[in-house]
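Enquirer: coords please:
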Amino acid sequence: MKKQLFCGASKKLITPREDLLPYMMGLGGATFGKIQDELYVRVIAFSNGINQAMLVSFDLDKAPYPEENTRLLQEKTGTPADHILFFAIHTHTAPLTGYRPFEPKHDISGKPLRVQEAIREYEEFVRSQMIAAAMEAVESQRPAKLGYRYGSSYINVNRCQDYMMVGCDGREYTECGLGANGAGPVDHTAFVMKVEDMEGRPIAFFINYAVHCVTMFLNDIGDGRSGISGDIGGNVSQYMEKRFEGTVAVWSSGAAGDINPVMMTQTIYPDADTGEPVGQCLGKLEDSCLILRAMAGRHFADVLQIIRNIKCDEEVVDIGSAIEWSRTPGCEDVLKNGQIRDENSSYGIRMHLLRIGQVALMGINGELYTTLGQKIKEVSPMKHTIIINHESSLLLDNPGYILDDETICRCQAGEGGRIPVNGFCGVPDTIAASLKSHTKIMFERILCGNCLISGSQE
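Expert: The predicted structure is shown next:
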């Protein structure tokens, strides 16, 4: 049977109402007093006459209630939950949503009642807009063909920097913390997939690039509050949708757990006297917006250059999915001393593979580091394997930052370092091997034709 590709796409506004802004919470303890640019939920729906698949993206830090919402999407659209990639662009200037017991500072249940009510109201609005976008995307599906291409975008840099410091006792020591590491591993590759109808009219774009959306993080509108923004990812999507009218452009983060933009509102650098990391922020909103326009504008220009060379000629596609959990030892103190207190502890990473033709999208439920993403690609039998961070990252079994061995060892050598890990991370010499092993299992499943079975082997 010919597996003709069908595709439809839609987007809906999810910017909170202005009267709810005083009660919204943001990352880093941010509060909001202005809407700098709009937020959206975007959906691209695929089918081939046999199987269905869906990409659901939010201009938020994390996609809310993944288990409940993918089940709801299945009920409303008929797309199996395990064929839905459910992710956020990880902008740091959007309201927090979802259940977060593993992030105590962001746990809604501990906030004042009025804050809880406002967030619940906003979450319900986001859910209804998600359903509307998904149903519209499915209903608008028509025969289509796709193409893809790679290019480069040089707006990102490794952010794990070694600081050479001098203590009060005159002792010299090194700590690994956030900053800018021009010599560190970074992937400048940008991937763009274009889907068009049989008459050559574009339907949707999928963009993937490894960078944290933190250009606007800690921006100040003048009174200590921040302006809401979709940051680099959200703005590039809007630039695309303005340039290619009637399309939906989904931007996604690659393996960017250790990657920042080269310019952003917050600057972290070594103090000239002590070597200690110093963090400072721009004081004016217009300065933050200028940097955002520069970063998003450069990235958008790079994406356009890639699109110019895309030829859409793949119209018969296989669609399949597989899910695996990588489970390795984990420890709260591994960055300090490398000791595992509890031999039964487990560090879980959910891997969600979705195949669309010759493209393999690998969703990761945390913030995967660059070299670990490269390890997955190395063992993939499909040339076009794309990593998507923050996929279903609000599941209760959440790995947070997924550090590579080198960074963990650098932190251990520096008495713990200052790299964020959400208080828990994996143990060296275990994570990469496990990710590679499960990658092989997943591809064996989808390439042998058994595309409907999801697994959780450990």
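
Enquirer: for the rest of this, base every contact and every neighbour count on C-alpha atoms.
Expert: Fine.

Enquirer: show me where the stretch 251-400 of the chain has helices.
Expert: 285-307, 334-337, 370-379 (DSSP state H, counting those that start in this stretch).

Enquirer: before we go on, could you also do this sequence so I can check it against the first one:
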Amino acid sequence: MTTSFRIRLSLVAALFGSLNLVFCHAGNAESPAKQFRAGAYAIDITPAEFPVSSAGSMTHRMADAAHDPLHARALVLSDGQSTIALVTCDSCMIPRSIFDAAKQQASKQTGIPTDHILCSATHTHTAVTATPTFQSIVQDDYLEFLTGRIAEGIVQAHSQMEPARVGWAIGNNPRQVFNRRWFLRPGNPLADPFDRGTDKVRMNPSANSKSLLQPAGPIDPQVPVLAVQSTDGRPIAVWANYSLHYVGGVPAKSLSADYFGEFARQFSQLIDAAETKPAFVAAMTNGTSGDINNINFFEGGERQQPFEQIRLVAADVAASALVAYQRIEYQDWVPLKMQETEIELGVRRPDAEEVARAEELIAEAGPGPWRDRRLIYANETLDLAKYPATVKVKLQAIRIGGLGIVSTPCETFVETGLAIKKQSPLKPTFTIELANGYNGYLPTPQQHAWGGYETWRAKSSYLAVDAEPKVRETLLKLLDQVSK
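Expert: Model (predicted):
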């Protein structure tokens, strides 16, 4: 072998070695992008001072103490390319302005884009009033505190991110959900606060009454469970979902996270994660429960002591979530995608005749507060007359591997959730309601035609009759986008 040939051979070997080194470095550069990471944090949002205004009633009420703490629970996930945050707050409903401000604060500190943050309220009817509905008075001095705490919870969850594994499964519990809108037998009058006499269904009729004919809609018994754990198996967080309005049974002057908070405590105990470091976070999000509650209208039931029904429901649903949790097969990495859009929806504003009737009723009755429904809704009519002709609502869709999540800023009817689950390209899919703002009830056009409380025009129900089909169609489009 000549000297020149040996030199050429050495050069070729060196060249291949260099190329191999480059490829190895390229592979190593890509590997961090395939690492799934997660962090979770539950931050206390209980007010520091009492009394405070408590939401969830047609009349103003004040709470003197909190029976149990209120939290904003945050979960941050990253696939190495995209980072998203999920937050659920123990509140009846939270306006978009607060969520938007909290997202801005959190984004500045974490770098998570605001359109990659989903914030929702659980819909406990015994939290601090953050949104004006009926005669509840907003606790203005709580709003800045709430905004800051939501943002801080996201920041803390982000700071605790670590290599993680993720998985999901679907549980089932039909025992605690009942459609609360009923058709009654002929001959049973249906009154409405506008004296129209056109309602076909009644919300919350007397349980086990001879007047009952059949429910006006279905239920959704699913208990979806999303779980993340560290690479060594330590539980980090569980995000569950159930289409149940709330439970109640809380004394009038108490704040409580309702069954949402109790579920978190009980589930943590069921998996022996109450003392983990960093702290394990369990959360129950509200599905599509605008027409669902916990009253067994078919058979009735015994009245429980305060907080006891909350404990019973939470225990039962936590047990169902545990069955699903134990079936989860974790994955070391899955892709994350999130899409957000804004659509414009019409507002059902009163006409001149309806405003005149409302003004006459209020003038005759004198200044409030009022307990008569006709007067309460007359006042709502005057408030709605000041609303714009349209409002913009924010909608989101998330893909976590093969799992889909969508959000609505409404008290969404169960039919909508079931339709989305059926038509979604991602299986399974679930819906988180009261997210990124509050825009009242979202009945389907058919439910609007049947009338009843959830359709009565008020600050709690003002979107146009065609709003639900537009929301549903948009969410399915978003799911299609993130699924590809």
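
Enquirer: returning to that earlier point: including mean neighbour count and distance to Phe424 of the first structure, could the helices of the stretch 251-400 of the first structure go into TSV?
Expert: Formatted as TSV, those follow (neighbours: other C-alpha atoms under 10 Å; distance: least, C-alpha to C-alpha, whole Å):
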stretch	mean neighbour count	distance to Phe424 of the first structure
helix 285-307	18	32
helix 334-337	20	8
helix 370-379	19	17
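
Enquirer: and those as TSV, adding distance to Ser226 of the first structure?
Expert: Formatted as TSV, those follow (distance: least, C-alpha to C-alpha, whole Å):
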stretch	distance to Ser226 of the first structure
helix 285-307	8
helix 334-337	32
helix 370-379	30
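
Enquirer: looking at these, which is closest to His92 of the first structure?
Expert: helix 285-307 (12.9 Å; C-alpha to C-alpha).

Enquirer: and the equivalent of Val126 of the first structure over in the second structure, how many neighbours?
Expert: Using TM-score structural alignment as the criterion, Val126 of the first structure maps onto Leu146 of the second structure. By other C-alpha atoms under 10 Å, 23 other residues sit near Leu146 of the second structure.

Enquirer: surely Leu146 of the second structure and Asp44 touch.
Expert: No - Leu146 of the second structure lies out of contact with Asp44 (C-alpha atoms under 8 Å); the separation is 9.5 Å.

Enquirer: can you say which helix or strand has the equivalent of Thr91 of the first structure over in the second structure in it?
Expert: In the second structure, the residue matched to Thr91 of the first structure (TM-score structural alignment) is Thr124. Thr124 of the second structure is part of no helix or strand when elements are defined by DSSP states H and E.

Enquirer: burial measure for Thr124 of the second structure, as a count.
Expert: 27.

Enquirer: how about it: what's its closest non-neighbour residue?
Expert: What sits nearest to Thr124 of the second structure in space, not counting adjacent residues and going by C-alpha to C-alpha, 6 or more residues apart in numbering, is Cys92, at 4.9 Å.

Enquirer: sorry, back to before: so what does the helix or strand containing the match of Val126 of the first structure touch, helix or strand wise?
Expert: Assigned by DSSP H and E, Leu146 of the second structure belongs to helix 140-159. When contacts are defined as 3 or more C-alpha pairs under 8 Å, 6 or more residues apart in numbering; DSSP states H and E, helix 140-159 of the second structure packs onto strand 37-44, strand 71-78, strand 83-89, helix 96-110.

Enquirer: the first one: average distance to aligned residues in the first structure?
Expert: This points to strand 37-44 of the second structure. Its aligned residues in the first structure lie a mean 0.9 Å from strand 37-44 of the second structure after superposition (mean C-alpha distance after the TM-score superposition for the first structure).

Enquirer: let's have the helices and strands packed on helix 140-159 of the second structure in TSV, adding distance to Pro335 of the second structure and mean neighbour count.
Expert: Conversion of those to TSV gives the following (distance: least, C-alpha to C-alpha, whole Å; neighbours: other C-alpha atoms under 10 Å):
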stretch	distance to Pro335 of the second structure	mean neighbour count
strand 37-44	11	26
strand 71-78	9	27
strand 83-89	10	25
helix 96-110	20	19
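
Enquirer: got the ones you listed as JSON lines, with distance to Phe307 of the second structure columns?
Expert: Compiled in JSON lines, these are given as follows (distance: least, C-alpha to C-alpha, whole Å):
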{"stretch": "strand 37-44", "distance to Phe307 of the second structure": "20"}
{"stretch": "strand 71-78", "distance to Phe307 of the second structure": "18"}
{"stretch": "strand 83-89", "distance to Phe307 of the second structure": "20"}
{"stretch": "helix 96-110", "distance to Phe307 of the second structure": "29"}
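
Enquirer: the ones you listed: which one's closest to Leu345 of the second structure?
Expert: Comparing those by C-alpha to C-alpha, helix 96-110 comes nearest, at 15.3 Å.

Enquirer: ok, back up a step: and the match of Val126 of the first structure, what is it in contact with?
Expert: 45, 98 (C-alpha atoms under 8 Å, 6 or more residues apart in numbering).

Enquirer: distance of it relative to Val76 of the second structure?
Expert: 19 Å (C-alpha to C-alpha, to the nearest Å).

Enquirer: ok, now Gly111 of the second structure?
Expert: 12 Å.

Enquirer: tell me the SS of Glu196 of the first structure?
Expert: Here Glu196 of the first structure is recorded as strand under DSSP: H, G, I helix; E, B strand; the rest coil.

Enquirer: could I get the contacting residues of the nearest residue in space to it that is not next to it in sequence?
Expert: Closest residue to Glu196 of the first structure apart from its sequence neighbours, by C-alpha to C-alpha, 6+ apart: Pro202 at 4.0 Å. By C-alpha under 8 Å, 6+ apart, Pro202 of the first structure lies in contact with 194-196, 244, 247.

Enquirer: and what of Leu55 of the first structure?
Expert: With C-alpha under 8 Å, 6+ apart, Leu55 of the first structure has these contacts: 42-45, 84-86.

Enquirer: counterpart of it over in the second structure?
Expert: So Leu55 of the first structure corresponds to Leu86, using TM-score structural alignment.

Enquirer: if I look at its match, how far off is Ala240 of the second structure?
Expert: Leu86 of the second structure sits 12 Å away from Ala240 of the second structure, going by C-alpha to C-alpha.

Enquirer: same check, this time on Gly404 of the second structure
Expert: 13 Å.

Enquirer: which of the two has more residues huddled nearby?
Expert: Neighbour count, other C-alpha under 10 Å: between Gly404 of the second structure and Ala240, Ala240 has more, with 28 against 24.

Enquirer: the first structure: which residue goes with the more buried one?
Expert: So, by TM-score structural alignment, Ala240 of the second structure is matched to Ile207.
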